[in-house]
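Asks: Predicted model and sequence below, questions to follow.
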Amino acid sequence: MDDGCRNGPLSRGCWNDGFSINTDFDVDWPDTGNVVQYTLDITNTTCSPDGGPERLCFLVNNQSPGPTIYADWGDTLQITVNNQLQHNGTSIHWHGIRQYLSNLDDGTNGITECPIAPTDSKTYTFKCTQFGTAWYHSHYSAQYGDGITGGLVINGPTTANYDVDLGTYFISDWYYDTAFQVEDQAADNLQNRAPAPPGDNILINGTNKNPDGGGAYDVVQLQQGYKYMLRLINGAVDNNIRVSLDNHKLKVITNDLVPIVPFTTDWLLIAIGQRYEVIIETDQPIDNYWFRAEVANACASGNKFYGRSIFRYDGAPDSDPTSIGTDAPGGCEDPQSEPYVPTEVPKEPFAEQLGYLMVDLAVEQVTTNQENIVVWAVNMTAIDIDWDKPTAQYVKEGNESYPRTYNLIEVPRAAAWLYWIIQEVEGTPIPVPHPMHLHGHDFYILGTGTGTFDINTSIDQLKFDNPPRRDVALLPGRGWMAIAFQSDNPGSWLLHCHIAWHISEGLGVQFLESKEKMPLPDGEWERVCTNWETYFNDYSIYPKQDSGL
């Protein structure tokens, strides 16, 4: 596209100054010089988003989901978080953001920072090198399940045209007990090899009616004859969810922060933490239409109810829809997508090193061959961090005596491709699909399968020519997933299951990447840690009861 091409309803693939949808954002991005500032105040109250029982909840700027943060591709975001909670620390993770050369702003307490103590503040600063739909949430145990979430939009080009951007649209589960209460129930159930408690409802954009008819539906107003972009976010703690809009196709143009070749579908499975940008064409008669959100039972997700909202054409009556939906499909696999900017993942290093890989994938472990391969054989418990001494502090001190419970490895090769084999081992207490999320990178999904990855034959099932790419993907229950990404972002990064109860119980691993080039804690970082230690040691009424993540 030429340098004069500008983004508009008929030219959404353009951006400006020679940047467009064809730009490889791994290596090039605008530098606007703009610093976009936000302030987020975290408070606690009680709420009833579906008209059901009132219970303790947390709000961001007096709302949940919190306000959507907006910036343009190439801007710098500077976000100050004020912790006004009474008895809880917090940290805010900017889910999907690469954090290129800004590891300490990833918001992962116990790894990149100490939690923010009550009455304290922290300012996060990072460059928007990508574009699309991300989100933010607390990474302090399961806390985000009580309401600390919000959207994050980086405006940029898209792979299809649209007229109006409707903004972010959250889909999430809701429990009538608090997240920490449900976490305790889930941990007890795990000991008896039983699933976690089901959700009580599914919220759409923070609201829904409950089974008794209380509450209210969210309403989206549309005009006939337009193309609307909707930014779907699954902000649930334990529910993978399918969505559809009666009588309308969903044209999918982005998964996570990766532009893709568009495809259309009636139903879209959104795993926990995933985002999709879809285009809806309002080419139907003027009426009201149900937007449906159904728990994905095939993904071992459970909920007692379902989500509904109303998409209303201008001129339609102010009433509930009578539209009839289609049957939701089964299965628990991510949609197969094709990145718009193609990449060939090198096959040779992986294939060669598999030939002499001496690792038993049936045994729970995380290890590397000291070349390009990392093996993570997953059971349910592994990581348990110390809020008072994050991994970044160890690196600053030059201390390599990392506690075993940090479940940490150092990846050996900078600026090289890393190949991870993630295997759910036999005997896992609850063998379910896991939505795996990677911090500091996104990754190419070379393949997935059931059973144990076979180092001799499974490589024949893998795709290296422009495979799907994203930052959350489903690891099959009793199965494996092979992913690849370039080691090009110094820091300590987390890879974990995004089911809140699972990472709280330890289903995660952290890896050090080019630690000699990592940004190191400064005086402001130390101030936040000192305030946290004072609060936690002298004033906290709640002990740490889980992994801390």
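Replies: Arrived safely, thanks for sending.

Asks: Please make it C-alpha for all contacts and neighbour counts, starting now.
Replies: Will do.

Asks: And the helices in the stretch 201-350 of the chain?
Replies: Here the stretch 201-350 of the chain has its helices, by DSSP state H, counting those that start in this stretch, at 348-354.

Asks: again but with the chain, I slipped
Replies: With DSSP state H as the criterion, the chain has helices at 179-191, 348-354, 391-397, 500-504, 523-538.

Asks: So which residues of the stretch 51-200 of the chain form strands?
Replies: Here the stretch 51-200 of the chain has its strands, by DSSP state E, counting those that start in this stretch, at 55-60, 66-72, 76-83, 92-95, 121-127, 132-138, 149-155, 164-174.

Asks: what's the most buried one of the helices of the chain?
Replies: helix 500-504 (a mean of 26; mean count of other C-alpha atoms under 10 Å).

Asks: Quickly note the distance from the residue nearest to residue 49 when sequence neighbours are not counted to residue 57.
Replies: Nearest residue to residue 49 in three dimensions, chain neighbours excluded: residue 207, at 5.1 Å (C-alpha to C-alpha, 6 or more residues apart in numbering). Using C-alpha to C-alpha, to the nearest Å, one gets 14 Å for the distance from residue 207 to residue 57.

Asks: Settle it for me: which of those two has more neighbours?
Replies: residue 207 (26 against 21; other C-alpha atoms under 10 Å).

Asks: ok, the more buried one - contacts?
Replies: 49, 50, 215, 216, 217, 218 (C-alpha atoms under 8 Å, 6 or more residues apart in numbering).

Asks: Show the buried residues in those residues.
Replies: 49, 50, 215, 217, 218 (16 or more other C-alpha atoms under 10 Å).

Asks: measure residue 72 to residue 199 for me?
Replies: Counting by C-alpha to C-alpha, the gap from residue 72 to residue 199 is 36 Å.

Asks: ok, second structure coming up, stack it against the first:
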Amino acid sequence: MKCTQARLRQYDFVITRESLRPDGVKTSMILVNGGFPGPTIEANLGDTFKIRVTNYIDDDQGTAIHWHGLFQKETPWMDGVPSVTFCPIAPGQEFTYEFTADRVGSSWWHSHYSAQTAGGLFGAIVIHGASPYTYDVDLGPVLIVGLSAIPYHMRQIALTNNNLINGKMDFNCSSIPAGGPSCTPNAGFSKFRFQSGKRHLIRLVNTGLEGLQHFTIDGHKFTVVGLDYTPIQPYEADMISLTPGQRADIVVYANAKPDSSFWMRSDVDPTCSASSQPHAKSIIHYETANEDSSPTSTKIPYTLTGDCVAQPLSKTRPLVAQPLAPLGPSFVQTLDYTLALNYTPMGAPQFLVNGRRFRANYSQSLLLLANDDGGSEDASAEYGILSNVWDFSYNKTLRMILNNFFVSPHPMHLHGHDFWILAQGRGVWDGTIQGNTSNLMRRDTHQMIGAGADGSPSYLVLEFTLDNPGVWAFHCHITQHLILGMYMNIIYGQDAIKKYKIPASIDATCVSWREFARGNPVEQPDSGL
């Protein structure tokens, strides 16, 4: 086996606000290097990413980039969550992230500052390494983008107005009311190339702000080989569903004639979202197809999964088993998620976790506080009650029983870890683990279904190993739910945290931010993340 020496992979991100028309509708967006989506960053397993991010957004707001799904072992300060791992990158300032490409597969990077992702601040991550499955052509990332026509800075993120693939899609300009934004019809579609008789790897990512997506390719089945960063036992499908934050690696065999063309499609689930234009399309041309013509292929019919479930647990098993601890978890925590109406002084609703709310304090880093604190056992007193810090130190494994009392589903994402998915359903969990405990599905993002029409809560049971000391975010990946505070911080391993040699550049972000905030009142109408 050939051994490849680790390399340094350097990128420069310059973040600005621009007016763009990805689907023909003029929209104010936040972009990296002027492009939408942002650049794909690539590396081999074990390489080092070094990414300089410069904040030139022109309306005096901070920014931050999170590298979704990476463990960040030994570098938890590079996870990119303001108020948690560092302070925001202040206007006119720069920050350099440096961390290891520690997992093989497909993911994305995105802003973790006050819903900037909905403004276009995201892109793909591809990390190459030994593959357990076979393919001939790597087609690259396919980013499914639920786009809102409401400019990000208006802080009214709600529903998906249009659905795009790799940043392109037509929009029905006649649907825009008088006085609305200008619209240019026939904006166009993303295009991909298939080679007859070849197997194509497609790296799917749902980067949307709130919709469950159903992905199909006319005239083709495919093999699902990976979910999030976890290689799975392959299964054949003609449709796959992804909730915001989730990824899938699929292999498609190009079984048509060389002059063929087909539609690639993704639909926002109508039971989970009221998107005004839910159907995304892009074009696949085989090698001799007429590139000036549109496909005439027929859409593959499918049955909705029901309850906004992404992948049923019965279908998915990791390729490499990691069994649960035979004696059970070290600690079990029940978490009740509720929505309180008219909760804030401004009359805004607020998601609560066991009755506790979250609001980021941009002027501090919880990780820095844990690195040099005095050892207080009261997390609320040490870090601030609105930081919603949950301390699970001195445990080896944690089981979380999540109860959702809100009608909407929630794609729950954990930073720095994968979790086992033990059970999901409605009512009160009876303790039954749904599957073989020697090989339960593992991933970093999973959909928790909504509460029942009769008011009965839904539940989702997760478990993970506490083997990566730090302060880690756990939150819903629906943009509006996150900015309404559906978020908590998990801390453990404080003895190890105190020993970390955190780079001076982390504290420098806080010094710069506090200096900026002294002379510029910081608008923070939401949770801040």
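Replies: Great, that's in hand. The structure displayed is predicted, hence computed values, not measured ones.

Asks: Any chance you could compute the TM-score here?
Replies: The TM-score (TM-score structural alignment, normalised by the length of structure 2) is 0.87; 480 aligned residues with a C-alpha RMSD of 1.7 Å.

Asks: re earlier: more crowded one of residue 72 and residue 199 of structure 1?
Replies: residue 199 (24 against 20).

Asks: What is the equivalent residue in structure 2 for that one?
Replies: Aligning on TM-score structural alignment places residue 199 of structure 1 opposite residue 160 in structure 2.

Asks: Next up, the contacts around its match.
Replies: Per C-alpha under 8 Å, 6+ apart, neighbours of residue 160 of structure 2: 146-149, 209-211, 273-278.

Asks: Export the residues you listed as JSON lines, with columns for distance to residue 259 of structure 2 and neighbour count.
Replies: Output for those, formatted as JSON lines (distance: C-alpha to C-alpha, whole Å; neighbours: other C-alpha atoms under 10 Å):
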{"residue": "146", "distance to residue 259 of structure 2": "31", "neighbour count": "30"}
{"residue": "147", "distance to residue 259 of structure 2": "33", "neighbour count": "26"}
{"residue": "148", "distance to residue 259 of structure 2": "36", "neighbour count": "23"}
{"residue": "149", "distance to residue 259 of structure 2": "37", "neighbour count": "21"}
{"residue": "209", "distance to residue 259 of structure 2": "36", "neighbour count": "26"}
{"residue": "210", "distance to residue 259 of structure 2": "37", "neighbour count": "30"}
{"residue": "211", "distance to residue 259 of structure 2": "34", "neighbour count": "29"}
{"residue": "273", "distance to residue 259 of structure 2": "37", "neighbour count": "17"}
{"residue": "274", "distance to residue 259 of structure 2": "37", "neighbour count": "15"}
{"residue": "275", "distance to residue 259 of structure 2": "34", "neighbour count": "22"}
{"residue": "276", "distance to residue 259 of structure 2": "34", "neighbour count": "15"}
{"residue": "277", "distance to residue 259 of structure 2": "30", "neighbour count": "19"}
{"residue": "278", "distance to residue 259 of structure 2": "29", "neighbour count": "21"}
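
Asks: Mind putting those residues into TSV with distance to residue 217 of structure 2?
Replies: Shown next, in TSV, are the contacts of residue 160 of structure 2 (distance: C-alpha to C-alpha, whole Å):
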residue	distance to residue 217 of structure 2
146	18
147	21
148	25
149	27
209	23
210	22
211	19
273	22
274	23
275	21
276	22
277	19
278	16
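
Asks: Which residue, neighbours along the chain excluded, lies closest to residue 209 of structure 2?
Replies: Using C-alpha to C-alpha, 6+ apart, the nearest residue to residue 209 of structure 2 is residue 479, at 5.1 Å.

Asks: quick one: the aligned residue in structure 2 for residue 49 of structure 1 from residue 496 of structure 2, how far?
Replies: If you follow residue 49 of structure 1 across to structure 2 using TM-score structural alignment, you land on residue 22. With distances taken as C-alpha to C-alpha, residue 22 of structure 2 is found 46 Å from residue 496 of structure 2.

Asks: How about residue 10 of structure 2?
Replies: 29 Å.

Asks: neighbour count winner among these two?
Replies: When residue 10 of structure 2 and residue 496 are compared for neighbours, residue 10 comes out ahead with 16 against 13, by other C-alpha under 10 Å.

Asks: What residue in structure 2 is paired with residue 412 of structure 1?
Replies: So residue 412 of structure 1 corresponds to residue 393, using TM-score structural alignment.

Asks: same deal with residue 510 of structure 1?
Replies: Looks like residue 510 of structure 1 aligns to residue 489 there (TM-score structural alignment).
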